[in-house]
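K.L.:
Just to be clear, the model below is a prediction. Sequence and coordinates:
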Amino acid sequence: MSTPPLEERNTQVPKHFMLARRAAAVGLAGAAVVGLQTTVAQASPRPDPRIEIVGGTPAKQGEFPFMVRLSVGCGGSLYTKDIVLTAAHCFDRSGPNTGITVTAGAVDLQDPAAIKVKSTKVLRAPGYDGNGKDWALVKLAKPITNLPTLKIADTTAYDKGRFTIAGWGHTREGGQAQRYLRKAEVPFVDDATCKKPYPELIPSEEICAGFMDTGGVDTCQQDSGGPMFRKDNANAWIQVGVVSWGKGCARPGYPGLYTEVSHFAADIKKAAATF
């Protein structure tokens, strides 16, 4: 039996049909399709970036108000009122960039009331080379003042349990991006277990989540860059991961891999302060 292809969760095409998993968030088959631009990192040794959520359900309007959609085919979260946290593999470089449209404030990407803001620049994680460090910041042309931000974990205390994933990505491998935001829950997978299907896992920089035995629920293509989050001790949402990559979507034995936000929290804060 051949080995399943690796995939990053964005919109770049194989490398053996690698699904850019985390570029668009969760969605179910049959949902309306939204056209997406497909600019992503060009030379990544990792699997396809994730694009959309498999096995999810529709999110309610206002349920996750910090979620945003990038016109490059990725998801993201509002780190500050004018900075989006997303995945490095969604872009081919850091620097000035006014070509990205950020959609926020609506579960329906075609909602006339959705907020649309242009980007001014992109900062990929310093030293990013396609192996780990899969986070990036997008500066907005103006702040989105009427939506809440999503705080990030700065310790490993929340890097366990069950997590929420959400996005406008594919609802199955080889599917299409969705018009409506979808959500799902996935359980933490420890490093030792995750290392078996993913020997290239970087335990200090990546966190795994998914149903090892059954599969069926996962981020997928165009979910890349979106947040993986849970409730903290104060019952507030906190981001623990950034959708990064995986082998296929929702396959048994192959959980999704996410950038471990707590490991990079100080770097993200420092970058945002000078961005």
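P.N.:
Good, I have the coordinates.
K.L.:
going forward, measure contacts and count neighbours with C-alpha atoms only.
P.N.:
Noted.
K.L.:
Quick check, residue 154 in contact with residue 268.
P.N.:
No. Applying CA atoms under 8 Å as the test, residue 154 and residue 268 come out as separate, 10.2 Å apart.
K.L.:
Would you mind measuring from the nearest residue to residue 96 once chain neighbours are set aside to residue 262?
P.N.:
In space, and not counting its chain neighbours, residue 96 is closest to residue 121: 4.0 Å by CA to CA, 6 or more residues apart in numbering. Relative to residue 262, residue 121 is positioned 24 Å away (CA to CA, to the nearest Å).
K.L.:
what does residue 179 give?
P.N.:
Following CA to CA, the distance that separates residue 179 from residue 262 is 31 Å.
K.L.:
So which of the two has more stuff around it?
P.N.:
The neighbour comparison of residue 179 against residue 262 (other CA atoms under 10 Å) goes to residue 262, with 23 against 20.
K.L.:
any idea how far residue 58 is from the more buried one?
P.N.:
Using CA to CA, we find residue 262 at a distance of 28 Å from residue 58.
K.L.:
Next: residue 65.
P.N.:
In this structure, residue 65 and residue 58 are separated by 14 Å, where distance is defined by CA to CA.
K.L.:
Tell me the spacing between the residue nearest to residue 96 and residue 129.
P.N.:
19 Å.
K.L.:
try this one side by side with the last:
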Amino acid sequence: MARWRNLLGIAVAAVTAASMGAIASPAMAAPPDPGGGTITPQVVGGTRAAQGEFPFMVRLSMGCGGALYTTSIVLTAGHCVRGTGRNTSITATLGVVDLNSSSRVTRRSTYVYRPPGYNQGGDDWALIRLASPVTGLATLPIATSSTYDNGTFTIAGWGAASEGGGQQRYMLKATVPFVDDATCNGRSMYNGRIIPAEEICAGFTEGGVDTCQGDSGGPMFRRDASNAWIQVGIVSWGDGCARRNRPGVYTQVSYFSSAITSAAANLPS
């Protein structure tokens, strides 16, 4: 079965411990490969992001990523949170590539919204209200049509750099190509498990580059017609990490854009 790409229970406080090199993730058994053959975990082929390169990136204390949707709201994955309601237990870390940096910005959550349609198989998005606005950092607009749901995308996060590996101190980045629904849902890939209207696939047939455990909720984004970053996906799930014929599966933001916009406008403070 598919496996989410979050690590619930890992605290940012642990991430920022002085002794940190990387945080050991909980042991996870690799799921069987429906395509047959021997599974060899591959290093997710990222490189270190530069400070300020993606100022909208957010690290969440439950072991997920996110993007700064407004100065006081983070967009993340539905499976990263436990439901809708008042919640002051989440810490968001922003403004840095190095999670140990003394210049990091932190905010506590006040409220979480997860759509009522979320059922661990769809509607995989959520909003987190922060206790106070974050100034001086760019937000990440979301795609409101399918215009940008193709081409080459950028992924970034502090998740594992190899399947089953440790969480990262420094943000890593990579680029991955769009995989069309028919191919991604084909027998050699996910064999009908993709929800075409709600999900978008990205990755290489040969594997080697992908999001992984701890990247859940982070954005997949690309340049728009004005050369500005725009979010097209939310890291959701995948079979293993960077495996051959197993691209990453992302919540298709354009499909949910109206619902996200409406929920954000009505999110309690």
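P.N.:
Okay, I see it. The structure displayed is predicted, hence computed values, not measured ones.
K.L.:
circling back: can you find the partner of the residue nearest to residue 96 of the first structure in the second structure?
P.N.:
Structural alignment (TM-score structural alignment) places residue 121 of the first structure against residue 111 in the second structure.
K.L.:
Doesn't its match lie inside a strand?
P.N.:
Yes. With DSSP: H, G, I helix; E, B strand; the rest coil as the criterion, residue 111 of the second structure is located in a strand.
K.L.:
Looking at the first structure, name the residue matched to residue 148 of the second structure.
P.N.:
Counting by TM-score structural alignment, which is the criterion used here, residue 148 of the second structure corresponds to residue 158 in the first structure.
K.L.:
Over to residue 128 of the second structure?
P.N.:
For residue 128 of the second structure, the aligned position in the first structure is occupied by residue 138, per TM-score structural alignment.
K.L.:
what does residue 174 of the second structure give?
P.N.:
The equivalent of residue 174 of the second structure in the first structure is residue 184 (alignment by TM-score structural alignment).
K.L.:
Nearest spatial neighbour of that match, chain-adjacent residues omitted?
P.N.:
Going by CA to CA, 6+ apart, residue 184 of the first structure has residue 56 as its nearest residue, at 4.6 Å.
K.L.:
Tell me how far that neighbour lies from residue 250 of the first structure.
P.N.:
Applying CA to CA, the value for residue 56 of the first structure to residue 250 of the first structure is 11 Å.
K.L.:
joint contacts of those two?
P.N.:
Overlap between the neighbourhoods of residue 56 of the first structure and residue 250 consists of residue 217, taking contacts as CA atoms under 8 Å, 6 or more residues apart in numbering.
K.L.:
Need the contact partners of the longest helix seen in the second structure.
P.N.:
What stands out as the longest helix in the second structure, according to DSSP state H, is helix 253-265. Around helix 253-265 of the second structure, the neighbours that count as contacts under CA under 8 Å, 6+ apart are 73, 113, 123, 127, 142-146, 149, 197-198, 231-234.
K.L.:
Just the ones of these in strands?
P.N.:
With DSSP state E as the criterion, strands contain 73, 113, 127, 231-234 from among these.
K.L.:
any chance of the residues you listed in CSV, plus neighbour count and distance to residue 224 of the second structure?
P.N.:
As requested, these are arranged in CSV below (neighbours: other CA atoms under 10 Å; distance: CA to CA, whole Å):
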residue, neighbour count, distance to residue 224 of the second structure
73, 25, 22
113, 24, 28
127, 26, 23
231, 26, 9
232, 30, 10
233, 32, 14
234, 31, 17
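K.L.:
Quick check: of those residues, which lies closest to residue 83 of the second structure?
P.N.:
Proximity of those to residue 83 of the second structure was ranked by CA to CA; the top entry is residue 113 with 6.8 Å.
K.L.:
Now that closest one: closest residue in space, sequence neighbours ignored.
P.N.:
In this structure, residue 113 of the second structure finds its nearest non-sequential neighbour in residue 84, 4.4 Å apart by CA to CA, 6+ apart.
K.L.:
what does that neighbour align to in the first structure?
P.N.:
Residue pairing (TM-score structural alignment): residue 84 of the second structure is matched to residue 94 of the first structure.
K.L.:
Enumerate every residue touching that match.
P.N.:
Applying CA under 8 Å, 6+ apart to residue 94 of the first structure gives the contacts 121-124.
K.L.:
Kindly report the same for residue 249 of the first structure.
P.N.:
Under the criterion of CA under 8 Å, 6+ apart, the neighbours of residue 249 of the first structure are 19, 21, 54, 172-173, 218-221, 256.
K.L.:
now do 7 Å
P.N.:
Contacts of residue 249 of the first structure were listed using CA atoms under 7 Å, 6 or more residues apart in numbering, and they are 172-173, 218-220.
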